[in-house]
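Q: Sequence and computational prediction follow.
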Amino acid sequence: AMILVLCCPVGPYFKSGFVPIKLSVDAKYIRAWPGGTGNVKSGGNYGPTVISQAAAASNGCSQSLFVYAKEEYVTEAGTMNIFFLWRDERGVKQLVTPTLDDGTILPGVTRQSVLELSRQWNECETIERMIPFADVLAASARGDLLEVFGTGTAAVIQPVSGIVYEGREINPSEPFDDKSFQRRLTDYLISIQYGDIEHPWSHVV
């Protein structure tokens, strides 16, 4: 018997390609909750998302942004982990993503890669914590919501151009271009995957 394993980088996860998408916040249908199975690959995690994804599509959005509890804690964006680049009330730039502590999100490999690269680059504070959606709204109201993106094995890094919440859309203030933080992360990760640069994560065979 022989086992053949083929590995290769994949193309864009969404039909639109590597261009920004919109998310729709869903507080009605909950993907995962503390004490559940949100932190593992379980079919039960995806059943509750079907209706939500259809509702997101009807709003012109590609994915749902799932939240839970009365505080509307952010969990995941469809099939992706979610990241926010913002300035806090002190004007300090931070890259923030939901913590793994409550067991509601998958511990994604790309998520971990982004966290480690961000800490190595040291361009901003890199934080894992509970994120009430009110914090996202507050950053947007101040003009301090700079970038939003999702991460995943299939999506790699997916830029987000807008988040629809209760009938209104909030948008990151900085453009998605070659200088954006998420674009530089994407290019660097893909260069590692292809072996174009020397890196401890890359083993050319």
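A: It's in. Residues are numbered from 1 along each chain as shown.

Q: rest of the way, CA atoms for contacts and neighbours
A: Will do.

Q: For the helix or strand hosting Val160, what is the distance to the chain centroid?
A: For Val160, the enclosing helix or strand under DSSP states H and E is strand 156-165. Relative to its chain's centre, strand 156-165 lies at 8 Å (C-alpha atoms, centre = their mean, to the nearest Å).

Q: Second structure for comparison follows:
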Amino acid sequence: MTDIQITLTKEPKALPPTDNLGFGNYFTDHMFVAKYSEDKGWYEAKILPYGPLPLDPGASVFHYGQALFEGMKAFRQADGKIVFFRPEFNQVRMAQGAERMCLEAPPMELFMKGLHEVVKADARWIPNEPNTSLYIRPTLIGTESFLGVRPSRETMFFIMLSPVGSYYAEGVKPVKIWTEEKYLRAAPGGLGAVKAGANYASSLKAALEAKKKGYAQVLWLDVEHQGIEEVGTMNVFFVFNNEIVTPALNGSILNGGTRDAIVELLKHKNLPIVERKITITEVVERLQKGELREAFGTGTAAVISPIGELHYRDKDWKINGGQTGELSTQLYKEITGIQRGELPDPFNWITPLK
């Protein structure tokens, strides 16, 4: 693996106010960049001041959408220690997505070394207030300049950092969700299981329309507009009287890192977690019968986002009286407690900064 060349900025930015960070509004002083080509392998790995990337107008990322990314976080714990939450999961998922997108994935050693070095360079940006963290965006793009539909022979891997607060303006409070029956996020055999930029591009129209109607996110259904897949940028869980259900990974649903952690945590608690197909019809019918106790989304950005209201076919359905559920609250406290070092980590999810 190539060594990392480090060039630190001579003009560090002023830190933003930590009581009003929002999400993705600020970027740190530095970024990590590495390049790959078929003849050179991985080369020019650098930590350098944050700024524009030099890309040819013919780069495949612009014309053929060869782009995918990861979302992960670093935390400053109570004792001052800086830690990552399950970084190996993100490298493995990026490698799996890169294979589908015909891009060269950074090997684990390069991924982890770049991650540690860039966060070390920008450690002063990591906030320690409640509900804050350093969001990390590893990104992979095709950079070869050509016009012709084939995979790029050149790849760029970069990591950018952003201090963040709550993902939703509502904070850790129940959100209103719109069930989408016109647009599709993904289809069988497509890119739904990959964290590809194209998936997010296809979701923008429905999300924009939902927000105009007063809803925070979109509940995505399958091609038959029945099977539940995801909630916007999150996976989704439904807590019934006799079981906790999350849609099974079917090739068009992203294997979310927080989803994976929640499933492991629920099994550790011996709670009846089931991964299976679930339809919007089943959810509404069981809600009418009083069997749906709560619902929530899971994702790196929001961690856990309770669903207080679900719109489906001209009707708003209240879930748990529009209040945050007991299980949602408990899981949020446990995940964030482990992340911040306030609770023990029996799952080896935490990786200290080296």
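A: Looks like it came in fine. Computed from a predicted structure; not experimentally measured.

Q: Next, the TM-score between them, please.
A: Overlay of the two chains. TM-score (TM-score structural alignment, normalised by the length of the first structure): 0.89; 197 aligned residues with a C-alpha RMSD of 1.8 Å.

Q: Would you check how far apart the aligned residue in the second structure for Ser173 of the first structure and Gly308 of the second structure are?
A: With TM-score structural alignment as the criterion, Ser173 of the first structure lines up with Asn320 in the second structure. From Asn320 of the second structure over to Gly308 of the second structure the distance is 7 Å, taken as C-alpha to C-alpha, to the nearest Å.

Q: Tell me how many other residues crowd Gly167 of the first structure.
A: Using other C-alpha atoms under 10 Å, Gly167 of the first structure is surrounded by 9 other residues.

Q: Sorry, slip of the keys, the one I care about is Val160 of the first structure.
A: For Val160 of the first structure, the neighbour count with other C-alpha under 10 Å is 22.

Q: for the equivalent of it over in the second structure, what are its contacts?
A: If you follow Val160 of the first structure across to the second structure using TM-score structural alignment, you land on Ile307. Neighbour list for Ile307 of the second structure: Pro174, Val175, Lys176, Ile177, Glu294, Ala295, Phe296, Gly297, Ile319, Gly322, Thr324 [criterion: C-alpha atoms under 8 Å, 6 or more residues apart in numbering].

Q: do that again at 10 Å, thanks
A: Applying C-alpha atoms under 10 Å, 6 or more residues apart in numbering, we find Ile307 of the second structure in contact with 173-177, 216-217, 231, 236-238, 294-297, 318-320, 322-325, 328.

Q: In strands, which of those residues appear?
A: Mapping the contacts of Ile307 of the second structure onto strands (DSSP state E) picks out 175-177, 217, 231, 236-238, 294-297, 318.

Q: Can you list the residue ranges for strands in the first structure?
A: 21-26, 63-68, 73-77, 80-87, 93-98, 125-129, 145-152, 156-165, 168-170.

Q: possible to save those strands as TSV with distance to Leu115 of the first structure?
A: Below are the strands of the first structure laid out as TSV (distance: least, C-alpha to C-alpha, whole Å):
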stretch	distance to Leu115 of the first structure
strand 21-26	22
strand 63-68	20
strand 73-77	16
strand 80-87	10
strand 93-98	9
strand 125-129	7
strand 145-152	11
strand 156-165	12
strand 168-170	24
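
Q: Out of those, the one nearest Thr49 of the first structure is which?
A: Closest to Thr49 of the first structure of the strands of the first structure, according to C-alpha to C-alpha: strand 63-68, at 8.2 Å.

Q: could you give the angle of that closest one to strand 73-77?
A: Counting by axes from the mean of the first three to the mean of the last three C-alpha atoms, to 10 degrees, strand 63-68 of the first structure lies at 150 degrees to strand 73-77.

Q: which residues in the second structure form helices?
A: Remark: helices assigned in the second structure by DSSP state H are 60-64, 87-101, 108-121, 197-212, 257-268, 280-288, 326-339.

Q: Determine which of those approaches Lys35 of the second structure most closely.
A: Closest to Lys35 of the second structure of these is helix 108-121 (C-alpha to C-alpha; 11.1 Å).

Q: Counting neighbours, which bits of that closest one end up buried?
A: For helix 108-121 of the second structure, the neighbour count (16 or more other C-alpha atoms under 10 Å) marks Leu110, Phe111, Gly114, Leu115, His116, Glu117, Val118, Val119, Ala121 as buried.
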